[in-house]
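Asker: Quick one: sequence plus predicted model below, questions after.
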Amino acid sequence: MTYPQPGLEPTRRQPPLPAVLGPYPPVSAPTGAYAPVPAQPYQGRGYPPGMQRLTVQPVLTSGMATASLVLGILGVLGGWCLFGLPCVLAVILGHLALRETRDGMRSGHGMAVAGLVLGYVFVGPMILFTVMVFFGSVLTAATPAP
């Protein structure tokens, strides 16, 4: 009786197959426990036989997605003193990054969505604040002092 790999002989003997079945016996699950095979590390140089070096091309992250996220965070932290400009840029770059990451050739879809959310949540109040500052300064300059 032959086994597919040397050293995997069962610990108890299996009954022989009847000769009536022909050269191809039916496949069944083994009934005996297998003895452990001692680990033998590869002693040669390079890769073991049958193994080859895998070359994986890295997926590049979209720069616009990263910029959208960074500008969205800047808009949250200090966009009020920059008149909402980082939030507007985060929205614009976020939409461009979504288009760039749609086909899966570049990663960063989540960063683009996060930049869009941060930009849209804070672009409205920043624009309102900018309009109020502008009209407040115009009204203050147009009103005569007593």
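Answerer: Now that the structure is in, tell me what you want to look at.

Asker: C-alpha from now on. contacts and neighbour counts both.
Answerer: OK.

Asker: Val121 - how many residues pack around it?
Answerer: 15 (other C-alpha atoms under 10 Å).

Asker: Please compare the first structure with the one that follows:
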Amino acid sequence: MQRKSIDQILDNHGQYASLNYYPTCDKSNLGLTFGLRGHTDPTIITMLLPDEVPGLEILQDDDWVPVKPIPNTLIVHVGDVLQGLSNCRYKSLLHRVIVNSETERLSVASYCYPSNDTQMGPPKELIDEDHPLIYKDYTYEEFYTTMWKQRLPDAARLNAFKISAA
């Protein structure tokens, strides 16, 4: 993506942070307890600073794979917004948090998202014969409203804006 395209997307963008605390929990019928169910992030990017306690997992080839924490390292998640803006050249990753039965877990997350009136179509330079347009144009407000109104599963959030196959 050209810098001009990125500047337009990030013009008046929003950012917020959260401190995530997952207390210990040893009661579970399945042998694991969710601190946060499987989800993708409705953001451009999410930067996560975890502590050294395992718990983050990503979905890879239909299996949940633990992400080994590396001290003092940021984890960067591509959000749904960047997937749409990049015409699927970057993919939003399904992830979850499992509560540790012996040790509490902390993380700090920073979320970056566009302003409500940002047009969410990918820049023209990302559309070509090998990469046809996948999503129709929409605003972030339309995306966010659709996400909450229809209570779409995470994997289907962007599908609401997909161009139908001919």
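Answerer: Here it is on my side, so go on. Keep in mind that this is a model prediction, so the values were computed, not measured.

Asker: What value does the TM-score take for this pair?
Answerer: Aligned and superposed, the two chains score 0.18 in TM-score terms (TM-score structural alignment, normalised by the length of structure 1); 46 aligned residues with a C-alpha RMSD of 5.2 Å.

Asker: Could I get the contacting residues of the closest residue to Leu56 of structure 2 other than its chain neighbours?
Answerer: Excluding its sequence neighbours, the residue lying closest to Leu56 of structure 2 (C-alpha to C-alpha, 6 or more residues apart in numbering) is Val97, at 4.6 Å. Contact analysis of Val97 of structure 2 by C-alpha atoms under 8 Å, 6 or more residues apart in numbering lists Phe34, Gly35, Leu36, Arg37, Gly38, Gly55, Leu56, Glu57.

Asker: got those residues as JSON lines, with neighbour count, distance to Val76 of structure 2 and secondary structure columns?
Answerer: Formatted as JSON lines, the contacts of Val97 of structure 2 follow (neighbours: other C-alpha atoms under 10 Å; distance: C-alpha to C-alpha, whole Å; DSSP: H, G, I helix; E, B strand; the rest coil):
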{"residue": "Phe34", "neighbour count": "15", "distance to Val76 of structure 2": "21", "secondary structure": "strand"}
{"residue": "Gly35", "neighbour count": "20", "distance to Val76 of structure 2": "19", "secondary structure": "strand"}
{"residue": "Leu36", "neighbour count": "14", "distance to Val76 of structure 2": "17", "secondary structure": "strand"}
{"residue": "Arg37", "neighbour count": "12", "distance to Val76 of structure 2": "18", "secondary structure": "strand"}
{"residue": "Gly38", "neighbour count": "18", "distance to Val76 of structure 2": "17", "secondary structure": "strand"}
{"residue": "Gly55", "neighbour count": "23", "distance to Val76 of structure 2": "16", "secondary structure": "coil"}
{"residue": "Leu56", "neighbour count": "19", "distance to Val76 of structure 2": "13", "secondary structure": "strand"}
{"residue": "Glu57", "neighbour count": "18", "distance to Val76 of structure 2": "14", "secondary structure": "strand"}
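
Asker: and of the residues you listed, the nearest to Tyr16 of structure 2?
Answerer: Distances from Tyr16 of structure 2 to those, taken as C-alpha to C-alpha, are shortest for Leu36 (18.3 Å).
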